[in-house]
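>>> Sequence first, then the predicted structure, then my questions.
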Amino acid sequence: MERPLSSPAPTFDELLGRARALVRDDRRAVLGVAGSPGAGKTTLAERLVRALNDDGTPWVAQVPMDGFHLADVELARLGLRDRKGAPETFDAAGYAALLRRLREDTQGPGEGEIVYAPGFERVLEQPVAGAIPVFPSARLVVTEGNYLLLGQGSWARVRSQLDEVWFCELDEGERVRRLVARHEVFGKDHDTAVAWVRGTDQRNADLVAATRDRADLVVPGSLRYPAAG
């Protein structure tokens, strides 16, 4: 069940324990991390994967939703270039199909085959096919993205492929500040970054925020992480 915001926020160690508990009888589990742009989804996913894999043989893989962005050439054909990042600018059906393939792998570690997932190149802002290998030893897959809880169109197929979904939530002012800074790092000037965040990104953020109540757990984007060892 979702943890109300009035309850104590989970610690990072508690999140690690909850993630470990998703894997039972060597069945592969898939954990989703949802949230609005700039809320800290990727940081949370990366920290979880790193900490869980510190135990020894890597048994946790990370597969971001962003690999299913449509390429700019296709967005231009569809007339959606200025809506990049909106739900309709992703291959949602392809993403759901990959999650299903990953989740239905019932072969034990060391058996089966590598599943290749697409990645996303932030500098180019383009998807990259076959960039992420998910090895048979991976018993938990962590996937993060904005629209994991969206109930419309092909996105409705995604939730059923996820054992749990955690919603990463951050103070709105801090979220916007981080998002503007990210756009600037990847090449936008300040005014363009602000305009994009207050326009396209904000419409997307409002849509994502409306899915919060469907999550199993709310995690603050300000979560404290242990220092790297």
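Looks like it came in fine.

>>> For the rest of this, base every contact and every neighbour count on C-alpha atoms.
OK.

>>> V60 and D72, how far apart?
Distance from V60 to D72, counting by C-alpha to C-alpha, to the nearest Å: 31 Å.

>>> Can you name the next helix or strand after the helix or strand where L179 lies?
L179 belongs to helix 172-185 when elements are defined using DSSP states H and E. Where DSSP H and E defines the elements, the next helix or strand beyond helix 172-185 is helix 190-196.

>>> residues in contact with that following helix?
With contact meaning C-alpha atoms under 8 Å, 6 or more residues apart in numbering, helix 190-196 is reached by 180-181, 183-184.

>>> Neighbour count and distance to E172 added to these, as TSV?
Shown next, in TSV, are the contacts of helix 190-196 (neighbours: other C-alpha atoms under 10 Å; distance: C-alpha to C-alpha, whole Å):
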residue	neighbour count	distance to E172
V180	23	12
A181	17	14
H183	18	17
E184	16	19
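
>>> Mind putting these into JSON lines with distance to A92?
Shown next, in JSON lines, are those (distance: C-alpha to C-alpha, whole Å):
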{"residue": "V180", "distance to A92": "26"}
{"residue": "A181", "distance to A92": "27"}
{"residue": "H183", "distance to A92": "24"}
{"residue": "E184", "distance to A92": "27"}
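
>>> Which single one of these is nearest to V128?
Distance to V128 across the contacts of helix 190-196 (C-alpha to C-alpha) is lowest for H183, with 19.6 Å.

>>> With E184 as the reference, measure out to the nearest residue to that closest one once chain neighbours are set aside.
Counting by C-alpha to C-alpha, 6 or more residues apart in numbering, H183 lies nearest to A193, which is 5.6 Å off, once chain neighbours are set aside. Distance check for A193 against E184: by C-alpha to C-alpha, it reads 6 Å.

>>> another one to put next to it:
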Amino acid sequence: MAASLCQLKAPDIYVALREMAASLCQLKEDMAVLQREATGQAQLKAEVDKLKAEVDKQKSEVDKQKTEVDKLKQQLQARQVAFSASLVAGSKSGQECTTGPFPTNTLLIYKHVPTNIGNAYNPNSGVFTAPVRGAYHFEWWVTEDYGGHAASAVLVKNSENVFMAWEKHGSASNGVTLLLEVGDVVFVRLVANTVARDNDNHHTTFSGFLLFPM
């Protein structure tokens, strides 16, 4: 009786074993597929990371080049310096505006500024400040008040009087080329007891420009 029970159950065991073997094979195949997919994803991730690193490197190079271009642009702008200004910002046609006389030398502030390339001249203070080391050329004109007083103005570098223009009847002018360091200042002072006349024709002027950097 026991033997017959074993004979009856054996086929079921073999069927179960075969099903288990088939399941194991399927699991192995599924694992192999997953491993291949994982390997592919890892390779894809590695490629993506490599491309990202290359993009970051190129971006860094572009930023570096942009910084260099901006630096060169700033240097170029600093070397583009030229200005012209007259004493009176505006007046009615034919109206004369006379500055002075004063008991001491007095800084002239030229308000009418048609040209100020580089913004080195300050129309609020009347002072030119050198943005780069180099050779600069300056010219200034001053006009008297029809014979009542002489017209005279001196160009000053920092605190040093450089050249003077003086005239009793009419206009006086002068010019000079100076070697300036960065931050040196240049301006014009009206000489004590003299005058500077100006109107909408702009007789009394102050101009300068950078000849070349050094």
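That came through, no problem. Every value quoted in this text rests on a predicted model; they were computed, and no experiment measured them.

>>> tm score of chain vs chain?
Once superposed, chain against chain, the TM-score is 0.24 (TM-score structural alignment, normalised by the length of structure 2); 91 aligned residues with a C-alpha RMSD of 5.8 Å.

>>> Where do the helices of structure 2 begin and end?
2-78 (DSSP state H).

>>> And the residue nearest the centre of it?
Residue closest to the mean C-alpha point of structure 2, counted by C-alpha atoms, centre = their mean, is Q74 at 4.8 Å.

>>> how far away is that residue from L180 of structure 2?
19 Å.

>>> And for the closest residue to R189 of structure 2 other than its chain neighbours, the neighbour number?
Nearest residue to R189 of structure 2 in three dimensions, chain neighbours excluded: L107, at 4.1 Å (C-alpha to C-alpha, 6+ apart). L107 of structure 2 has 18 neighbouring residues, counting by other C-alpha atoms under 10 Å.

>>> So L107 of structure 2 sits against F187, correct?
Yes. L107 of structure 2 lies in contact with F187 (C-alpha atoms under 8 Å); the separation is 7.3 Å.

>>> List the buried residues for stretch 43-51 of structure 1?
Within stretch 43-51 of structure 1, the residues that count as buried by 16 or more other C-alpha atoms under 10 Å are 44-45, 47-51.

>>> and the residues you listed, which of them are in helices?
Per DSSP H, the subset of the buried residues of stretch 43-51 of structure 1 in helices is 44-45, 47-51.

>>> Can you tell me which of those residues lies closest to E121 of structure 1?
Ranked by distance to E121 of structure 1 (C-alpha to C-alpha), these are led by A45 at 17.3 Å.

>>> In contact with that closest one, which residues?
Contacts of A45 of structure 1 (C-alpha under 8 Å, 6+ apart): 33, 62, 142-144.

>>> could you dump these to TSV with secondary structure?
As requested, the contacts of A45 of structure 1 are exported to TSV (DSSP: H, G, I helix; E, B strand; the rest coil):
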residue	secondary structure
V33	strand
Q62	strand
V142	strand
T143	strand
E144	strand
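
>>> Secondary structure class of Y116 of structure 1, three-state.
strand.

>>> Where does the nearest residue to it once chain neighbours are set aside fall, secondary structure wise?
Spatial nearest neighbour of Y116 of structure 1, excluding adjacent residues (C-alpha to C-alpha, 6+ apart): P133 at 4.6 Å. Using DSSP H and E, P133 of structure 1 falls within strand 126-134.

>>> start to end distance for stretch 164-174 of structure 1?
26 Å.

>>> buried residues in that stretch?
Across stretch 164-174 of structure 1, burial judged by 16+ other C-alpha under 10 Å covers 164-170.

>>> and of those residues, the nearest to L15 of structure 1?
Using C-alpha to C-alpha, the buried residues of stretch 164-174 of structure 1 come closest to L15 of structure 1 at W166, 9.8 Å.

>>> From V219 of structure 1, how far off is that closest one?
Relative to V219 of structure 1, and taking C-alpha to C-alpha, W166 of structure 1 is found at 7 Å.

>>> As a markdown table, the ones in helices among the buried residues of stretch 43-51 of structure 1 with distance to L16 of structure 1 would be great.
Formatted as a markdown table, those follow (distance: C-alpha to C-alpha, whole Å):
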| residue | distance to L16 of structure 1 |
| --- | --- |
| L44 | 11 |
| A45 | 11 |
| R47 | 10 |
| L48 | 7 |
| V49 | 9 |
| R50 | 11 |
| A51 | 8 |
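
>>> Going by distance to A209 of structure 1, which of those wins?
L44 (17.7 Å).

>>> who touches that closest one in this structure?
So L44 of structure 1 contacts V33 (C-alpha under 8 Å, 6+ apart).

>>> Against F120 of structure 1, how distant is it?
Counting by C-alpha to C-alpha - L44 of structure 1 and F120 of structure 1 are separated by 17 Å.

>>> which other helices and strands contact the strand holding P133 of structure 1?
On a contact count with 3 or more C-alpha pairs under 8 Å, 6 or more residues apart in numbering; DSSP states H and E, strand 126-134 of structure 1 meets strand 115-121.
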